[in-house]
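Student: okay, sequence plus prediction incoming.
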Amino acid sequence: MNAIDHNKIDKDLLVLEEKLSENDDINKQPPDDIISFNELRSCADLLRMYTDNQLKIDPDFQRNLVWTAVEKTRFIDSLTKQLPIPSMCISLDYKTDKRLVIDGLQRITTIVSFLNQDSWQLSKIDDVDERLSGKTPEQIKIDNPEIFSKIQNLTIPITVLRCDYSKKSHMEYLFTIFHRLNSGGSRLNNQEIRNCIYSGNFNNLLKEIADAPISKNIFNYSKPNLVSKKTKKNVKPYRYQYEELYLRIISFSVKLNDYDGKLSKFLNDFMGDNRDASLGETQKWKNNLLKTLEIAQKDNRLSRLSKSVNEAILFGIYMNLDNSELESEEILIAKITSLLEQPEFSLISLKEGLASKDKVIGRLSKAIQIFE
């Protein structure tokens, strides 16, 4: 077997794991009862839907793809000059009248900011209308009210997907649409999409664990903005990889025997089924994960291991939390070392089937056995 140097993550394995987090293994035709239609909405309409809580604008799920102030300013300038604006895509849950932005989040966010925040300041740049450059909406309304009114009344082409958020087939379709339509320049990965379309108690739990200091300390990460305020340089964006790690641990702890090799669909289904889980249930999962991390932090190698290996280590501990021996640092490190030496975790074995049914169940079953 080709053993792994656990002091250095294999680059090819890292690429495979990243691709796995971006793979859409849902291959179905659009549900017959989803209706797609086109409409024109004024910028004022978009603001009204937002203020009435009918339109969800949650930049959190795309926080690493946020436009710069200059890009926002140029977009507002494009509106005043009536330059062609790409069509946006919004899903509409006809049962609740709630809307979710699928494509066009930055454009809609910019429109809402301009119309709704008097103190929001546009960038001072040479290639935009001088009546906008460096001004706030409040100044524009006073000095050039016709420009503000023009933007309010300007209509934007929108494709609307009329669907039912309570139907699994509809949410699967929206997941695929996110994969295909997102045009922010950097494609969303699966967990970033789940964070948007499966919002609720369970999603909040995943974010709380990933935000916990113990998680950041173990895996040596932070959640930076797109641009560092100190250096003004781009920094590596956070891509919800640890939310997905914790999702995998919880979902496999509950439904490992139901796993069929389609990881994306398996995780989507679990999030969809548990998006509004009771606070009691989510608190139980949270407590168990935090206890798992408290035990795992005794071994400082985890930040140097691949996601698949860390998944197995944390899963093995999670499923054996009643084993008091794991409280011993010496015993824990010995068990992790034993796991790393198993053939299921050789480089060849991992590369052969990161998400295949037999490989995943084999790795996780071995982890349960080792940490017993």
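Tutor: Okay, I see it. Residues are numbered from 1 along each chain as shown.
Student: going forward, measure contacts between C-alpha atoms and count neighbours the same way
Tutor: Noted.
Student: which helix or strand contains Asn320?
Tutor: Using DSSP states H and E, Asn320 sits in no helix or strand.
Student: now the strands for the stretch 151-300 of the chain?
Tutor: Assigned by DSSP state E, counting those that start in this stretch, the strands in the stretch 151-300 of the chain fall at 155-163.
Student: run a quick neighbour tally on the nearest residue to Ile250 once chain neighbours are set aside.
Tutor: Among residues not flanking Ile250 along the chain, Trp285 sits closest, at 7.2 Å (Cα to Cα, 6 or more residues apart in numbering). Per other Cα atoms under 10 Å, the neighbour tally for Trp285 reads 20.
Student: and if you look at Asp126?
Tutor: Around Asp126 there are 9 residues (other Cα under 10 Å).
Student: how about the secondary structure of it?
Tutor: coil (DSSP: H, G, I helix; E, B strand; the rest coil).
Student: may I see the buried residues of stretch 201-221?
Tutor: Residues of stretch 201-221 classed as buried by neighbour count (16 or more other Cα atoms under 10 Å): 201-207, 209-211, 214-216, 218-219.
Student: stretch 289-303 too?
Tutor: Leu289, Leu290, Thr292, Leu293, Ile295, Ala296, Gln297, Lys298, Asp299, Arg301, Leu302, Ser303.
Student: and if you look at stretch 49-64?
Tutor: For stretch 49-64, burial by neighbour count (16+ other Cα under 10 Å) applies to Tyr50, Gln54, Leu55, Lys56, Ile57, Phe61, Gln62, Arg63, Asn64.
Student: any chance you could map the helices in the stretch 1-150 of the chain?
Tutor: 11-20, 43-51, 69-80, 105-116, 137-143, 145-153 (DSSP state H, counting those that start in this stretch).
Student: use this one as the comparison:
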Amino acid sequence: MTDDQQANSTDPEDLEDSQPEDSSQVVDLDTEVDEVDSDPVHAEDALRYFGADFDVDGLVKRLNNETFIIPTFEPINSEEMAGFEGFQRGLVWKKPQMDRFIESILLGYPVPGVFLVELSDRRYLVLDGQQRMTTLQAFKTGYWRTPRGRSKFSLRYVGDEFKGSTYENLDPKAQRLFDNTFIQATIVVPKGPDGKRGVYSLFERINSGGTNLKPQQIRVALYAGTTVNFIRDLNQDENWREVFGPHNKDLKDHELILRALSLMPVARGTKSFRPPMARYLNDYLEIYQDQLPPDAEGVRSRFERAAQLLNEARGRAALRLRGTQINAAHTDAVLVGLMTALTQADLDADNVREALETLTSNDDYLNAVSESTSHSDQVSLRIKLATRAFMGESLADEQG
């Protein structure tokens, strides 16, 4: 094979994301209008920020000693991570993207800036620029993690000048150029009671600018702690995995569990839902960041039982109204309704199958999971209908 042929042939492994599985599709029918926050936080009330420059060498050192933290979204096997302790989230760039980014630096091109959030212990959370920073770390370390294990990081998808190069075999001038390249960072410092809400709002708004983080990924990073870990643990339940499908790279499976937990008080009548959904979920995690939700072990038991019954009753069809996409509003209602019913009765798969058939043939319910799904009355209605259905009660007297 000639060099040209080698350059034009792509190793299938290089084109695989390092996420272990394809994502299950989740459709959330909230419209942008439904999700507008009527009282957005002002940056001056919640944040301060300033610029700082880091050379690549210093940046990689800070990643290695965990002064800079890449958010952890899923537990990773320790053996798989051997030699990659700094790689807390799997790379989603493919090898050609990584190679071309490194080549750009070696050719002297500037590097786009990154966003860091200062934590209370003076460490910094990387909320934008993760792929660039982990690629720099991988190249300097000499290895990158692939779906099949770690591989030597040598440049392949680049011009002839750097083809086959590793950090170690670069000539001293090229090494200095790489190490001394400056990257501008915007450092965001939360302040006051609305600090985390302000950080969430900032990154939600710069999503349109190309950041890879999705809403639940931002939550997991900002509100890392007891409840996030609790949800991560529930997300591993084998029946839930059967019903939901493969892990979702945008953490929609985590988000659906969070929605169910946070909406349980609505079913009990001890709390009212106030839109938008994103802010409601953030507020819940703000309260329970460092403590488990009330009756956590009971919640765990009922969630696991609910997932088992849904799996036995309808399998993957339980969360899907039509086609292959999971309906988010249907899912939160089903989980909340079933878990609430389990506090009062021991159901079996036949009960659950009958309840699902009752719900999916009810016009009011179908409207509540299909139209303006983040409106408070629609959320309350679908939870009330789902709870009644799983309790074996008639839905005829419930009006939309």
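Tutor: Good, I have the coordinates. No experiment lies behind these values; they were computed from the predicted model shown.
Student: returning to that earlier point: how about the helices of the stretch 1-150 of the first structure, which one is nearest Arg162 of the first structure?
Tutor: Among the helices of the stretch 1-150 of the first structure, helix 43-51 comes nearest to Arg162 of the first structure, with 16.0 Å by Cα to Cα.
Student: helices and strands around the closest one, which ones?
Tutor: On a contact count with 3 or more Cα pairs under 8 Å, 6 or more residues apart in numbering; DSSP states H and E, helix 43-51 of the first structure meets strand 55-56, helix 105-116, helix 145-153.
Student: for Arg187 of the first structure, find the nearest of the ones you listed.
Tutor: Nearest to Arg187 of the first structure among those is helix 105-116 (13.5 Å), distances taken as Cα to Cα.
Student: whereabouts in the second structure does the closest one align?
Tutor: Using TM-score structural alignment, helix 105-116 of the first structure lines up with residues 130-141 of the second structure.
Student: want to throw the buried residues of stretch 49-64 of the first structure into JSON lines with distance to Glu344 of the first structure?
Tutor: Below are these laid out as JSON lines (distance: Cα to Cα, whole Å):
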{"residue": "Tyr50", "distance to Glu344 of the first structure": "50"}
{"residue": "Gln54", "distance to Glu344 of the first structure": "49"}
{"residue": "Leu55", "distance to Glu344 of the first structure": "47"}
{"residue": "Lys56", "distance to Glu344 of the first structure": "44"}
{"residue": "Ile57", "distance to Glu344 of the first structure": "43"}
{"residue": "Phe61", "distance to Glu344 of the first structure": "34"}
{"residue": "Gln62", "distance to Glu344 of the first structure": "35"}
{"residue": "Arg63", "distance to Glu344 of the first structure": "36"}
{"residue": "Asn64", "distance to Glu344 of the first structure": "35"}
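Student: which of those sit farthest apart?
Tutor: Longest span within the buried residues of stretch 49-64 of the first structure, Cα to Cα: Gln54 and Asn64, 24.4 Å.
Student: which strands or helices does whichever strand or helix holds Ile348 of the first structure pack on?
Tutor: Take DSSP H and E as the rule and Ile348 of the first structure turns out to sit in helix 347-352. Applying 3+ Cα pairs under 8 Å, 6+ apart, we find helix 347-352 of the first structure packed against helix 11-20.
Student: for the helix it packs on, what is the distance to the chain centroid?
Tutor: Distance of helix 11-20 of the first structure from its chain centroid, counting by Cα atoms, centre = their mean, to the nearest Å, is 18 Å.
Student: what comes up buried for it?
Tutor: Neighbour-count burial for helix 11-20 of the first structure, counted by 16+ other Cα under 10 Å, picks out Leu13, Leu14, Glu17, Leu20.
Student: got the buried residues of stretch 289-303 of the first structure as TSV, with distance to Met88 of the first structure columns?
Tutor: Listed next are these as TSV, based on distance: Cα to Cα, whole Å:
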residue	distance to Met88 of the first structure
Leu289	39
Leu290	40
Thr292	43
Leu293	42
Ile295	47
Ala296	45
Gln297	45
Lys298	49
Asp299	48
Arg301	45
Leu302	42
Ser303	40
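Student: looking at the second structure, name the residue matched to Ser365 of the first structure.
Tutor: Using TM-score structural alignment, the partner of Ser365 of the first structure in the second structure is Lys384.
Student: what residues does Lys168 of the first structure make contact with?
Tutor: Asp269, Gly272 (Cα atoms under 8 Å, 6 or more residues apart in numbering).
Student: before we move on, what about the one 4 residues further on?
Tutor: Remark: with contacts taken as Cα under 8 Å, 6+ apart, Glu172 of the first structure is in contact with Ile26, Asn268.
Student: the second structure: which residue goes with that one?
Tutor: Match for Glu172 of the first structure (TM-score structural alignment): Arg197.
Student: still on that earlier bit, in CSV: the helices and strands packed on helix 43-51 of the first structure, plus distance to Lys351 of the first structure.
Tutor: Below are those laid out as CSV (distance: least, Cα to Cα, whole Å):
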stretch, distance to Lys351 of the first structure
strand 55-56, 39
helix 105-116, 36
helix 145-153, 53
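Student: okay, now the aligned partner of Pro172 of the second structure in the first structure: neighbour count?
Tutor: Aligned by TM-score structural alignment, Pro172 of the second structure pairs with Pro145 of the first structure. Using other Cα under 10 Å, Pro145 of the first structure has 13 neighbouring residues.
Student: sorry, back to before: element containing the match of Ser365 of the first structure, please.
Tutor: helix 376-390.
Student: can you point out the buried residues in that helix?
Tutor: Quick answer for helix 376-390 of the second structure (16+ other Cα under 10 Å): 377-390.
Student: same deal with stretch 136-148 of the second structure?
Tutor: Leu136, Gln137, Ala138, Phe139, Lys140, Thr141, Gly142, Tyr143, Trp144, Arg145, Thr146, Pro147.
Student: can you put the residues you listed in JSON lines and add distance to Asn169 of the second structure?
Tutor: As requested, these are arranged in JSON lines below (distance: Cα to Cα, whole Å):
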{"residue": "Leu136", "distance to Asn169 of the second structure": "16"}
{"residue": "Gln137", "distance to Asn169 of the second structure": "16"}
{"residue": "Ala138", "distance to Asn169 of the second structure": "15"}
{"residue": "Phe139", "distance to Asn169 of the second structure": "12"}
{"residue": "Lys140", "distance to Asn169 of the second structure": "11"}
{"residue": "Thr141", "distance to Asn169 of the second structure": "12"}
{"residue": "Gly142", "distance to Asn169 of the second structure": "10"}
{"residue": "Tyr143", "distance to Asn169 of the second structure": "14"}
{"residue": "Trp144", "distance to Asn169 of the second structure": "17"}
{"residue": "Arg145", "distance to Asn169 of the second structure": "20"}
{"residue": "Thr146", "distance to Asn169 of the second structure": "22"}
{"residue": "Pro147", "distance to Asn169 of the second structure": "26"}
